[in-house]
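S.K.: Build the 3D model from these lines:
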Amino acid sequence: MVEFVFPEGTKIDETVPEKARRMYQRFYIGPLERGFGYTLGNSLRRVLLSSMEGSAIVGVKIDDVPHEFSSIEGVRDDVAMIILYLKRVRLKIIGDKDFVRAEIKVDNTKGDAPKVVRAGDIQGSVEVENKDQYITEVMPKYKFRCELFIAKGRGYVPAERVQFMFDLPAGTIPIDAIFNPIVKVNYEVRTTMYQERADYDELVLDIWSDGTITPQEAYEKSIDLLIEHFEALKNYVERGKYERERKDIKVSTIEELLKRDIEDLNLPRKAYEVLKSHNINTVYDLVKKTEKDLLALPNLGRRSLKEIRETLLRANLDLGMTDEQIQQKIMEEKKEK
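M.R.: Presented below is the predicted three-dimensional model:
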């Protein structure tokens, strides 16, 4: 049997200055069988640029401003420009919460010169990386206040979807959210010597981040994410057999079904795991949730939502049901019997 050569590990470029490693790092991975440099390099690059979790401002509520095309008295920039500058703010939420509020409050009523508002003026449970980022300028005798809504997520989410995903209060202007903390990824495959052979690959990976996560943290998370996906593929056959066996489960009444675990609905694996991770354990827990509630859950998209609704509808149930509606369904079923 011809054995594969596996990488001995990852080497970090020690020539990169310690201060610079917060935002840039180079990694050497090898030795690798021929072709595996490109296989791993492309996979890691795609995951790093699309699947890293980050934080972003998803909405802003400015005092006495009805919409994004307004101008603000005593403030140099109009709302559209302020939003543009807010998109450039790189920050992260402190703690385990997925959604927090913060604010900017600048009082220049006693000043005699314009006062610059920067990202460092943001107050709340967040850590701002680029504190010098310009946001606007407040003229003398005026003050400026806005409330910011910050969320965790992945990739890019346009403003119209942000409005639907997050519970933003009335008067809030949704903002296109760029969650990904990785700015750029390059890779190069070189030839390296190993065990007296010079035809092995060495992968050289360069990662740039925005500073809210270090390149090394992102590199390790991308590897973990790929491993989880491959583990899921390896277990797919067993899971598929298990699901087919469970499809014969029959529940005599809606009342009984509502008490059952969501596992009995035979939902797709991804949807099932997302629901479980957010303490949606029984069918009753699920029907009490609205479409908006489910779409706000990380990693649960419209396709999974459609499959969940179709499954519930086949059982004569739906999302967003009140206790009164549930009782009505139970009573109707009893009358039919």
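S.K.: all contacts plus neighbour counts: C-alpha atoms, from now on.
M.R.: Noted.
S.K.: For residue 2, which three-state class applies?
M.R.: coil (DSSP: H, G, I helix; E, B strand; the rest coil).
S.K.: Next one: it from residue 326, what distance?
M.R.: Using C-alpha to C-alpha, to the nearest Å, one obtains 62 Å as the distance from residue 2 to residue 326.
S.K.: Following up with a second sequence; could you model it the same way so I can compare the two?
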Amino acid sequence: MVSFIEGVEVIKDSLTSDYLRLIITPLYKGYGTTMGNVLRRILLSSIEGSKIIGFRMSDLPHEFTYVNGIKEDGPRIALNIRNLVVNLIGDYSIENPKSYVIRKVGPGFVSGSDIVEGEIIVINPEQVFLTMERDVEIEMEIFLAKGIGYKSAQVSKEAFSYPLNSIALDSYFSPVVKVNFQVEPTRVGREIDYDKLTLEIWTNKSINPWDTFIKAISILKDHLTIMENPKERVKDEKHKLILIQSLNLKKRVENLLLREGLLSVDKIIKKSRNDFMEMDGFGEKALEDLESKLHDIGMSLKEDINEA
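M.R.: Below is the predicted model:
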């Protein structure tokens, strides 16, 4: 049996708004590479972020055209909008995005600084969307959502009914832009056969890099917990090991469960209706979808105490 080394330290070696270098030491030989690879993959693929997923603009019926009085053409405007970095507050998804309308008269610029909304934190307000070369009037509606990983414009259009003449965008939600790790030998007493893991994380400033590390650890722990003590589970309970991705829930409901760390059926059925209704963003429709899918596999939520 392998026992863990006493005194393992996680050291914040350097931390800024978009960069973290931390050191994890000492680790058994080989564990540095193992942990570095796993954490890197989770950080790049599984941390929730916010993005503009589409927009609609007056006199721009589709992306591949231009508007009189506007310097940029449709593709350039779309690219500029995609480059805006935001942090969205609230329960918004590609099925239920946040809408914000910008109205402006030229000449001048339309940029991230024109978004003034408590639920939208703009990280790079200097990002220009378009340039009005004369006194044209622009009305632009943007749609913002939270998500994980990459979602194509087609997936976005299938998930949400955009208003007429809207342009859906490919969206890469991850706030983590780069992760590196390095493993070096280190000493424990007289022994030198140990690993020191140095992990570097770069973000787009929409989230504290240290928070991404904590979230990655939590995601890893939750997934490992699912596999804990498999021999103790009896055959007639094997369906409890079903991951929520297998329930075919609405994407918004699935994201809410992932956010709460409810990755499998066995965790979900330990909670009652009241427990879910107290969760941020979990309403009646989300609860109906969840209960319906549980019913399909012969399961149900825990009974509320006041109903017992």
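S.K.: Residue 2 and residue 326 of structure 1: which has the busier surroundings?
M.R.: More neighbours surround residue 326 than the other of residue 2 of structure 1 and residue 326, with 19 against 4 (other C-alpha atoms under 10 Å).
S.K.: And the more buried one, what's its match in structure 2?
M.R.: In structure 2, no residue is paired with residue 326 of structure 1, using TM-score structural alignment.
S.K.: what helix or strand does residue 326 of structure 1 sit in?
M.R.: helix 323-336 (DSSP states H and E).
S.K.: so what secondary structure elements neighbour that helix?
M.R.: helix 254-259 (3 or more C-alpha pairs under 8 Å, 6 or more residues apart in numbering; DSSP states H and E).
S.K.: Identify each buried residue in the helix or strand just after the helix it packs on, please.
M.R.: As assigned by DSSP H and E, the chain's next helix or strand after helix 254-259 of structure 1 is helix 269-277. For helix 269-277 of structure 1, a neighbour-count test (16 or more other C-alpha atoms under 10 Å) marks 271, 272, 274, 275 as buried.
S.K.: of those, closest to residue 153 of structure 1?
M.R.: Lowest distance from residue 153 of structure 1 to the buried residues of helix 269-277 of structure 1 (C-alpha to C-alpha) belongs to residue 274, with 14.2 Å.
S.K.: Doesn't residue 231 of structure 1 lie inside a strand?
M.R.: No. Judged by three-state DSSP, residue 231 of structure 1 forms no part of a strand; its state is helix.
S.K.: can you tell me how far the aligned partner of residue 85 of structure 1 in structure 2 sits from residue 5 of structure 2?
M.R.: Matched across to structure 2, residue 85 of structure 1 falls on residue 80, judged by TM-score structural alignment. Noted for residue 80 of structure 2: a distance of 49 Å to residue 5 of structure 2, by C-alpha to C-alpha.
S.K.: can you check residue 60 of structure 2 too?
M.R.: 62 Å.
S.K.: Comparing those two, which residue is more hemmed in?
M.R.: Neighbours were counted for residue 60 of structure 2 and for residue 5 using other C-alpha under 10 Å; residue 60 has more, 18 against 11.
S.K.: can you tell me which residue in structure 1 aligns to that one?
M.R.: Under TM-score structural alignment, residue 60 of structure 2 pairs with residue 65 in structure 1.
S.K.: Burial check on the spatially closest residue to that match that is not a sequence neighbour, number of neighbours?
M.R.: For residue 65 of structure 1, ignoring the flanking residues on the chain, the nearest one in space by C-alpha to C-alpha, 6 or more residues apart in numbering is residue 72 at 7.4 Å. Neighbourhood size, residue 72 of structure 1 [other C-alpha under 10 Å]: 15.
S.K.: and if you look at residue 19 of structure 2?
M.R.: The burial count for residue 19 of structure 2: 19, using other C-alpha under 10 Å.
S.K.: Tell me which residue of structure 1 matches up with it.
M.R.: So residue 19 of structure 2 corresponds to residue 24, using TM-score structural alignment.
S.K.: Just give the nearest non-adjacent residue to its match, would you?
M.R.: residue 208 (4.5 Å).
S.K.: For the aligned partner of residue 204 of structure 1 in structure 2, what is the enclosing helix or strand?
M.R.: Using TM-score structural alignment, the partner of residue 204 of structure 1 in structure 2 is residue 198. If you go by DSSP H and E, residue 198 of structure 2 is part of strand 191-203.
S.K.: how close does the nearest residue to residue 119 of structure 2 once chain neighbours are set aside get to residue 213 of structure 2?
M.R.: Distances taken as C-alpha to C-alpha, 6+ apart put residue 89 closest to residue 119 of structure 2, at 4.7 Å, once the chain neighbours are dropped. Remark: distance between residue 89 of structure 2 and residue 213 of structure 2 (C-alpha to C-alpha) = 20 Å.
S.K.: ok, now how distant is residue 254 of structure 1 from residue 207 of structure 1?
M.R.: Following C-alpha to C-alpha, the distance that separates residue 254 of structure 1 from residue 207 of structure 1 is 53 Å.
S.K.: Compare these two and say which is more crowded by neighbours.
M.R.: residue 207 (24 against 19).
S.K.: Could you verify that residue 116 of structure 1 is part of a helix?
M.R.: No. Assessed with three-state DSSP, residue 116 of structure 1 is strand; it does not lie in a helix.
S.K.: show me the contacts for the aligned partner of it in structure 2.
M.R.: Under the alignment (TM-score structural alignment), residue 116 of structure 1 maps onto residue 109 of structure 2. Neighbouring residues of residue 109 of structure 2 by C-alpha atoms under 8 Å, 6 or more residues apart in numbering: 128, 129, 130, 131, 132.
S.K.: Tell me which of these fall in strands.
M.R.: 128, 129, 130, 131, 132 (DSSP state E).
S.K.: For the fourth one, grab the count of nearby residues.
M.R.: Same thing as residue 131 of structure 2. With other C-alpha under 10 Å as criterion, residue 131 of structure 2 counts 17.
S.K.: so how far is residue 118 of structure 1 from the residue mapped onto it from structure 1?
M.R.: Counting by TM-score structural alignment, residue 131 of structure 2 lines up with residue 137 in structure 1. Distance of residue 137 of structure 1 to residue 118 of structure 1, given as C-alpha to C-alpha: 9 Å.
S.K.: Check residue 85 of structure 1 too.
M.R.: Taking C-alpha to C-alpha, one finds residue 85 of structure 1 at 9 Å from residue 118 of structure 1.
S.K.: ok, now residue 102 of structure 1?
M.R.: Separation of residue 102 of structure 1 from residue 118 of structure 1 (C-alpha to C-alpha) stands at 14 Å.
S.K.: higher neighbour count, these two?
M.R.: Taking other C-alpha under 10 Å, residue 102 of structure 1 and residue 118 do not tie; residue 118 has more neighbours (19 against 16).
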